[in-house]
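S.K.: sharing a sequence plus its predicted fold:
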Amino acid sequence: MKLFKIITFLLITQWSISQEYFPNNESIKQTYKNYVAITNATIYISSTQKIDNASILIKEDKIVDIGAGIPIPKEATKIDATGKTIYASFIDVFTEFGINKPQKKGGFNPAPQYNSERNGYYWNDHIRADFNAFQNLNYDDKTAKDLREAGFGTVISHLNDGLVAGTGVLWTLNDNESNATRILNKKISQHFTFNRSAFSNQSYPSSLMGSMATIRQFYHDANWYAQGGSKTKDLTLEAFNENKNLIQIFNAGDKLNVLRADKIGDEFSINYLIKGSGNEFERIDDIKKTKATLIIPVKFPDAYDVSDPLLANQVSLGDMRFWTQAPYNLKILADNNISFVLTANELKNPKDLLANLRKAVALGFSKEKALASLTELPAAILKQTNIGSLKKNNLANFIITSGDLFDEKTTIIENWVQGNRYSIEKLNPTSLKGTYDLTIASEKYDLSIEGEALKPEVKIKQGNLEFATKTTYNEPWLNLVIRSKDTTKTTFIRLNGILKDQVISGNGFNENGTEITWSASKKNEEVKKQDDSKKEDIKKTTPMSVVTFPNIAFGNIEKPKQESILFKNATVWTGEKEGILKETDVLIENGKIAKIGKNLSYSGKTIDATGKHLTAGIIDEHSHIAISNGVNEGGQNSSAEVTIEDVVNSEDINIYRNLAGGVTSANLLHGSANPIGGRAAFIKLKWGYSPEEMLVKDAPKYIKFALGENVKQSNWGDYSRLRFPQSRMGVEQVYEDYFSRALAYKKEWNEYTTNKSKSKIKPRYDIELEVLNQILEKKRFITCHSYVQSEINMLMKVANKYGFKIQTFTHILEGYKLADKMAAHGVGGSTFADWWAYKYEVNDAIPHNAALMNKEGVTVSINSDDAEMSRRLNQEAAKTTKYGNISEETAWNFVTLNPAKLLQVDDKVGSIKVGKDADVVLWSENPLSVYAKVEKTMVDGILFYDLEKENQKNEAVQKERNELINLLLDAKNKGMKTQEPKKKSTGHYHCDTLGEKCRVFHAKYTN
């Protein structure tokens, strides 16, 4: 007995010193081979079916029976779950759990890499369809424990890396078994992203549009390979074709990328399971049209700490709004009948999923759909009938909770995976709640214990004196650390005790380290009922900010619609032979210019334009606004396969700013990183509309070419000496090579089409060469970045040789030197008004350039190539009257009718003429004046900018900011998590910008 006391004392002393006083019950594992019956529980066999006072009988890894009053074998181990609730364990279809990632090649090499480093595989290392998750697994006990404690029992693990990332494996979070038992399906899914592989330095693709083009070409190549088109073995294509019938999961992310992923899926008849980002509500109608099933991360942003007013200015209105809006995303998706499942991906701690989900439920997301999106819906998508619900013969994968899963006080007590029991908390803990007579070394105290059974809240008093106390309870052990009476000293009483027959007693140490004994006897008293009326209602949360289109400052609460308007008594700059008409009326109806004349009668909306000027909307022939994730695809010397149409960014504030400058449409161009760039996108600046709605689909198609310093990489640094061309004569050879290849490609297809036989294999479909043949067939037109006279001559000769013409030379700052040859070729010039001397090849630029080209009969326009300049193209046009002594009407046509002619849309826009699109701008005075203000801008008869409402918008923005700042400050005061203010800077694209995802090191890298 004496020895036992000594051992006990030593153990208690050790616990006290280390502060690890008791054994940890978390995630205790138990394996049962015989019957186990969990009885007297509320069981959700599905999201909509509940059985009260029911039992679940399991044997080994399966559910044998389930229901109320089921027979239980005598030999079964019984576990009483009275008052508890049982649900199917969660399924996460998007994790990287347990994946052994490939090793990245060591060392640093600043030179770009153009070729693949893998022999026998696809030419692009960012395609990794040959990676199989099941062959690269390392079961991680710690992460598995975290996921189980969050409620998960089954996950898909995959490598989230590369454009085609390989296959995923479906397996359980079962520590007690080998992978052979855990794995339910070793190849269940094939994965895609828009991101380059982190394990390759290959330069291409370097942009989002390049990623999309690469994926498209890969699909074409896979089909061609499957038909026997290749004479060499390609392990990547073989793996991809073997896995094309698996579930196809696309990690898209942002809402616009969801639309882009779906677009690729539609092109190749693939129904992707698409992972979003939580901002889908911002484009809910467009998301709904995809009819895609989504994977939604349940991640909500923390409140911003805006207590410092200067730092508060760093946070955009859109980001403040999103903090209030994000928790409503799930409800909005559900209300729109969009199919989705949930993932803990992107959460730092998977346990946060349940807390966030409860918040979403409190805001109106139904409990049934919340539960289904974690259980039966993912099981149905994966075609796994043995998980996701609780029924006979299903895997014994379920969680036991202390109550309703969506109650904020409910905890997950146990998680059973394949019949293996993982205890997170004690199933039926003894509550210490009550009041006690406490004696510590003969001194008397009052002890009261409140709170939850496993998280007791202890108060110790002696008279009016209350002691600060830290408590740890791990049944039956209780540990108390009590601050001493002498508040001038930092000393503590440390007590360890055990609960027995409503008495807690044990040993400890006083302030001086002397061993003492203590006990606490429970008083007899009535149990107080909990007053639920004092509980804080979780629904009393931050109200959702209004969603605008786009969901940033100056967005529209509703998409503007067409309206009929009569502009009265304006000075009308027709841009046609009628010239400038004084005191003239213009009627807009059904998105068109309906009538032009004096004293027009109209009963509808009328705007008095007396003393004001009405013009056609400005057309920017060379713009780089409204583009997502890179304006250049510079990883190769030709990128004809990429298109800006894929990456139109409808959320760019520069759209609104351009409207305020009178711009109604823009030709969005690829940059000038390579001789043959990407295809262009002609858009109308429909602020708030989707990218697809902004595209002018029936407009002639264009492509960007480039000459000069940028394409030969003379300003890219000494390490960029690998890619051809490296000289101006090399640029010419690129064109010769590619057009020769395009002709050979067309010949091959013509021979196949005309001499088609069943035994002959189709030629390989090449997007790049298809586009180049469109040029040769005069179905696609060239806008060429150009400066130096010699190169401009060269490209016209190449065009003549191959039987087409250049449509536009853009920049063309030496155009005045060969304007006569340009006119003879039939090429237009889109130039700057007075930019020069910003690099060597523009040293001969003069401000008279536009006027001199115009004099020789060249169709001339003034463009921006800059998000700032595009807001004042009216003033840029005015400069040509100063330098070139040309008329005001001609100067105005440089930014309206002439760019429309260059883009071959002058039958629709560019002038005020009956039947043309109602793209019109009302100016306060002569539009060429520096004092002129845009008062109204209409696109297709829709009013997108109105100066009269601008002050109201500014006031509304400021009011909303102040309201959100107060909400954020209130959130901080209530103890909610906060994050530091962050300023998001997007910058502006120019021709030479190598942006976002580009891995080429560049002296002008700005992102």
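M.R.: Perfect, thanks for sending it.

S.K.: switch to C-alpha atoms for all contacts and neighbour counts from now on
M.R.: Will do.

S.K.: tell me the secondary structure for the residue nearest to Ser448 when sequence neighbours are not counted?
M.R.: Distances taken as Cα to Cα, 6 or more residues apart in numbering place Thr435 nearest to Ser448, at 4.3 Å, with adjacent residues excluded. Put simply, Thr435 is strand when judged by DSSP: H, G, I helix; E, B strand; the rest coil.

S.K.: tally of neighbours for Thr435?
M.R.: Using other Cα atoms under 10 Å, Thr435 has 19 other residues around it.

S.K.: report the buried residues of stretch 973-986.
M.R.: Buried positions in stretch 973-986, judged by neighbour count with 16 or more other Cα atoms under 10 Å: Thr978, Pro981.

S.K.: please apply the same query to stretch 352-371.
M.R.: Residues 352-355, 357-367, 369-371 are the ones in stretch 352-371 that count as buried (16+ other Cα under 10 Å).

S.K.: what do you get for stretch 553-567?
M.R.: Of the residues in stretch 553-567, those buried (16+ other Cα under 10 Å) are Ala553, Phe554, Gly555, Asn556, Lys559, Pro560, Gln562, Glu563, Ser564, Ile565, Leu566, Phe567.

S.K.: name the element the last one belongs to?
M.R.: Phe567 is part of strand 565-573 when elements are defined by DSSP states H and E.

S.K.: by contact count, what packs against that strand?
M.R.: strand 580-589, strand 605-608, strand 613-616 (3 or more Cα pairs under 8 Å, 6 or more residues apart in numbering; DSSP states H and E).

S.K.: as a check, name the ranges of all strands in the stretch 851-1000 of the chain.
M.R.: Counting by DSSP state E, counting those that start in this stretch, the stretch 851-1000 of the chain has strands at residues 860-862, 920-923, 934-939, 942-946, 978-979.

S.K.: TSV for the ones you listed, including distance to Asp221?
M.R.: Below are the strands of the stretch 851-1000 of the chain laid out as TSV (distance: least, Cα to Cα, whole Å):
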stretch	distance to Asp221
strand 860-862	41
strand 920-923	46
strand 934-939	41
strand 942-946	44
strand 978-979	46
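
S.K.: what about versus this one:
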Amino acid sequence: MRKKVLFAWLLLLTITTRAQETFPVNGVAEPKASCYAFTNATIVKDAATSISNATMIVRDGKITAVGAALTIPADAMIIDCKGKFIYPSFIDLYAEYGMPVAQRTQGGFNFNAPAQITSNQKGAYGWNQAIRTDVQGVRIFAGDNVKAKALRESGFGAALTHQRDGIARGTGVFVSLSDSKENKTVLKEKASAHYSFNKGTSTQSYPGSIMGSISLLRQTYLDAQWYKNNPAAEGVNLSLRFWNEQQTLPQIFEANDKWAVVRADKIGDEFGVQYIMKAGGNEYQRVAEMAGTKATFILPLNYPAAMDIEDPLDARFVSLTDMKHWEMAPANAAMFEKAGISFVLTTSDLRDARQFLTNLRKAIEYGLSESKALEALTKTPATVLGMYDVVGSLEAGKIANFLITSGPVFAEKTTIYQNWVQGEKYSVKDELWNDVKGIYNLTINTPGGTKTFVLDVKNSTTASVIGKDTLTGRFTFDGKQVRLNFPEAKGSRNNIRLSGIANDNLWSGVGDDVNGGRFTWTAVYSKETTVKPDSTRSKPPVKIGAVTYPFNGYGYTEMPKQETILIKNATVWTNEKEGVLQNTDVLIKNGKIAAVGKNLSDAGAKVIDGTGKHVTAGIIDEHSHIAAASINEGGQSVTSEVRITDNLNPEDINIYRQLSGGVTSSHILHGSANTIGGQTQLIKLRWGANDEGLKFQNWPGYIKFALGENVKRSSSQQNNRFPDSRMGVSQVLIDAFTRARDYEASWKKYDEEKKKNPKATAPRRDLELDALVEILNKKRFITCHSYVQSEITDILRVADKFGFTLNTFTHILEGYKVADKMKAHGANASTFSDWWNYKMEVVDAIPYNASIMQQVGINVAINSDDAEMARHLNHEAAKSVKYGGMSEEDALKMVTLNPAKMLRVDDRVGSIKVGKDADIVLWSDHPLSIYAKAEKTIVDGIVYYDREKDKQLRLDIAKERARLMAKMIGEKRMGMPTVPFAPSMEIMHTCSDHNHSHGLLVVDADELNQNSNQ
């Protein structure tokens, strides 16, 4: 269809509205009212409503009417949009537009540097400078024309912006993206409240871990609730006051990762807050968990680029997980749509906002519907902010934020001509507004006669003149004036020059021939250019790999199920009074051990021949640091409020590796950076489960204490955190429990007062002291990092003074020196088999330690404290047979029944007994032999590790890696953008890690298990 030419003066006209305002005018004021009528357009009012051949009236920056047969006001400037589309401009809920960048400096907890214990923020603010509720986005917002232009060119007309700094970040401001003064662009001053797990520019030592960030948020919620009663002891606390004021706003949490989303949601659930989650792009890997949050998500479209891995040596350092994510990340939004999860889209995380539409079209290619994409950029973000009556669709009364495009807005060849913001036009590709493409009959009237040509206009810059020859000319069209230069003949350097005015289908003007002779000319539109049919095939549906749980080569597309399993004719190590049973059967049913004996049968059972093989209870690692995102919160001497359970990492490959070594449960401890560390978490190695699925349910809570060099930072020359000596460690314990007693007494007093006065004021709830009171009341149990006999003796005295028990001494390499005192106290011992001389505290360690303590009557376990050693704890236990003459059964108990006892779960695990959980291992050989391999590791009656299946998985991994590598290399060869090879990283934690972000470079994190226990 021929598209009419719009007069240039209509295209270029911009009229501003100047109502009465406080700003003075330097010159002559021009108070003009502005009214526009956009006619003959396809108007997409919202994702569900489109009107053909429609008109939209805009007056004074607002839409006054939208419809198909409107009466156009007499004063309206008519803009003919025939053949064009009008859409509502997009809304970005996570821009950093107009905000000063917070200056990031080194700080936080560093083992070898002085700690900043208190806040350095001046004023009546809270104790932690990562709580920045005093920041108000509207006060620091300053328009940025350069960034606004980039956003407008991607279709955006409004944005929610805030300063991304801190754990609580204050308020965001909702602004339009016009170039007007800030007072005109601010649409909502306090539009949102913002949070994260990142403390940002704070140089304060606490928090120094994800656990600490979570605890700080939880404590701040509690403190803010308490502060509402205006406690005299607190005085004025502006941080808490602003916090309370901001709770009625939309609450936006920057998670940036699927598991961080889960962690944030739990905080929200605890305090009755529904967060809006800023995602990171990997959330499709756990869609069920994302749906379970009931949150609206802010989804970035920042996809990883293909890596240059043509060198096979480079390729082997890239994990399958990273390659799978590269392939599947563009499907994130589509998977959210399929799952019915509410979401909006953002330019956040993109290096350049101009990449947005390209990446959005890729998301559509991967399955996102265009209607959902439009809704996620208009109605949903406006609704989230409570601003849908102002923006988000094209309806009367709303701000005139809209796009004029050449076609459907997400189509690959569609052009955004203009982006109108608050009724003001911003050109994007305005020069392409007039589509003059077509065939014209060109007539040149010279003194010597009339010449006719066919003029084939390709676009606004290219045309061909067709006579005897086809002559390529230089053509320009600016919306009104036409200019054409073309050679008089093929190969000639002499040009004929034409200039004229376009008036709809008729162009006319004057020209000069090669001799300077003047002539007139006309060009009459004949027909559209004939477009050759596209001979290329349409793009086939994008094929991507499957999501697995966990998201690596050893994951499941569907989680394994409980089975009825009958192991026949094996040697069974019961760990019970029956001892070791030869040629015995074990029946597993409904996740429990159903029967142990000879000649068992079950018609529905899967039968496994155990001839020549051994069955034991699953190994329990009493001291581990796997499966956690952070281990140490060392910012303070006492951090009993932090919890390992808050930052479990279910996708740690070490879970699978340790299953291959027969481990079925692990006690995940806080590290040893401080005297009283964090609360621990016992897990079952249910590979593929989420964080809740890992937890060993209904077990009593434990907590980590530590003594000695790590606590007093013997290796740090700049330590300024108390304590600095072993005496100081003792004093920290005495002070902490004294405070806990006083705290408990204050609550008891309150409970009594409340009976008389229901309006009695409750004490401030303190998460740190809550945990210590649980210890005093024998509801939480201690595992204590320890080495030297003197400090072991000292903490026993402190425990006796306050009436609590040290449940377990871990490491305890001088335990043989004080075994009698430990026995009298009732302590357990969890130790190493033969570790020695790795620091000064262990120079007196001996390999007979475990046997000596056992002979004294202490319940002894062998632990790992090491992700690698945990895979062969059976071998570590066997060393006591050699060094201490321990019986084989007692040695095996040190990694099965004994840790179950010290963890108070021996009624469920640790031995082969009817009724206990079916956590068992089928070994190829004697379980204490170095030749023994775990053939099957079963947890709750589910086979989570099968050596034969593992062999097939390795073949599948190799095949999948080859496919993805070929795909990546193909991207490079097709000229697509690639980035240099970058090795995959895996986080490995140990007891002494003093930062939560330690990384260990590995050769493919997914495939390190290739040689496990072979």
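M.R.: Arrived safely, thanks for sending. All figures in this text were calculated on a predicted structure; none of them were measured in a lab.

S.K.: can you give me the TM-score here?
M.R.: TM-score for the superposed chains, counting by TM-score structural alignment, normalised by the length of the first structure: 0.89, backed by 952 aligned residues with a Cα RMSD of 3.5 Å.

S.K.: returning to that earlier point: mean shift between the strand holding Phe567 of the first structure and the second structure?
M.R.: Its aligned residues in the second structure lie a mean 0.5 Å from strand 565-573 of the first structure after superposition (mean Cα distance after the TM-score superposition for the first structure).

S.K.: give me the distance between that strand and the centre of its chain.
M.R.: From the chain centre to the centre of strand 565-573 of the first structure is a distance of 44 Å (Cα atoms, centre = their mean, to the nearest Å).

S.K.: can you check stretch 439-454 of the second structure too?
M.R.: On Cα atoms, centre = their mean, the centre of stretch 439-454 of the second structure falls 66 Å from that of its chain.

S.K.: in the first structure, what residue corresponds to Ala264 of the second structure?
M.R.: Aligned by TM-score structural alignment, Ala264 of the second structure pairs with Ala261 of the first structure.

S.K.: what is the burial count for that match?
M.R.: For Ala261 of the first structure, using other Cα under 10 Å, the count is 25.

S.K.: got it, and Asp478 of the second structure?
M.R.: Neighbour number of Asp478 of the second structure under other Cα under 10 Å is 16.

S.K.: re the thing from before, how about the match of Ala264 of the second structure, what does it touch?
M.R.: If a contact means Cα atoms under 8 Å, 6 or more residues apart in numbering, then Ala261 of the first structure has Phe250, Ala252, Tyr272, Ile274 as its contacts.

S.K.: got it, and Asn445 of the second structure?
M.R.: Here Asn445 of the second structure is in contact with Lys451, Phe519, Thr520, Trp521 (criterion: Cα under 8 Å, 6+ apart).

S.K.: ok so the third one is a helix residue?
M.R.: Same thing as Thr520 of the second structure. No. Looking at Thr520 of the second structure with three-state DSSP, it is strand, so not inside a helix.

S.K.: and it, how many neighbours?
M.R.: Neighbours of Thr520 of the second structure (other Cα under 10 Å): 18.

S.K.: sec struct for the residue lying closest to Ser46 of the first structure once chain neighbours are set aside, please.
M.R.: With sequence-adjacent residues excluded and distances taken as Cα to Cα, 6+ apart, Ser46 of the first structure is closest to Ser389, at 5.2 Å. Classification of Ser389 of the first structure using three-state DSSP returns coil.

S.K.: so how far is Thr49 of the second structure from the equivalent of Ser389 of the first structure over in the second structure?
M.R.: By TM-score structural alignment, Ser389 of the first structure lines up with Ser393 in the second structure. To Thr49 of the second structure, Ser393 of the second structure is 10 Å away according to Cα to Cα, to the nearest Å.

S.K.: okay, those two: which has more neighbours?
M.R.: Between Ser393 of the second structure and Thr49, counted using other Cα under 10 Å, Ser393 has the larger neighbour count: 26 against 10.

S.K.: got a list of what the more buried one touches?
M.R.: Ser393 of the second structure neighbours (Cα under 8 Å, 6+ apart): Lys45, Asp46, Tyr87, Pro88, Thr378, Lys379.

S.K.: which members of those residues are the farthest-apart pair?
M.R.: With distances taken as Cα to Cα, the most widely separated pair in these is Tyr87 and Lys379, at 11.9 Å.

S.K.: overlap in contacts of these two?
M.R.: Asp46, Ser393.

S.K.: among the contacts of Ser393 of the second structure, which are in strands?
M.R.: Among the contacts of Ser393 of the second structure, the residues falling in strands (DSSP state E) are Lys45, Asp46, Tyr87, Pro88.

S.K.: which of those tops the neighbour count?
M.R.: When neighbours are counted by other Cα under 10 Å, Pro88 leads these with 31 neighbours.

S.K.: what helix or strand is Ile38 of the first structure on?
M.R.: strand 35-44.

S.K.: in the first structure, which residues correspond to stretch 182-189 of the second structure?
M.R.: Stretch 182-189 of the second structure maps onto residues 179-186 of the first structure, going by TM-score structural alignment.

S.K.: same check on stretch 865-879 of the second structure?
M.R.: Residue span in the first structure matched to stretch 865-879 of the second structure, by TM-score structural alignment: 865-879.

S.K.: do stretch 212-224 of the second structure as well
M.R.: Going by TM-score structural alignment: stretch 212-224 of the second structure matches residues 210-222.

S.K.: mind jotting down where the helices sit in the stretch 51-200 of the first structure?
M.R.: Assigned by DSSP state H, counting those that start in this stretch, the stretch 51-200 of the first structure shows helices spanning 141-149, 179-182.

S.K.: wait, which of those helices is closest to Leu317 of the first structure?
M.R.: helix 141-149 (34.9 Å).

S.K.: buried residues in the closest one?
M.R.: Ala144, Lys145, Leu147, Arg148, Glu149.

S.K.: OK, contacts around Phe361 of the first structure?
M.R.: To be clear, residue 361 of the first structure is Val; Phe isn't right here. Here Val361 of the first structure is in contact with Lys331, Lys367, Ala370, Phe406 (Cα under 8 Å, 6+ apart).
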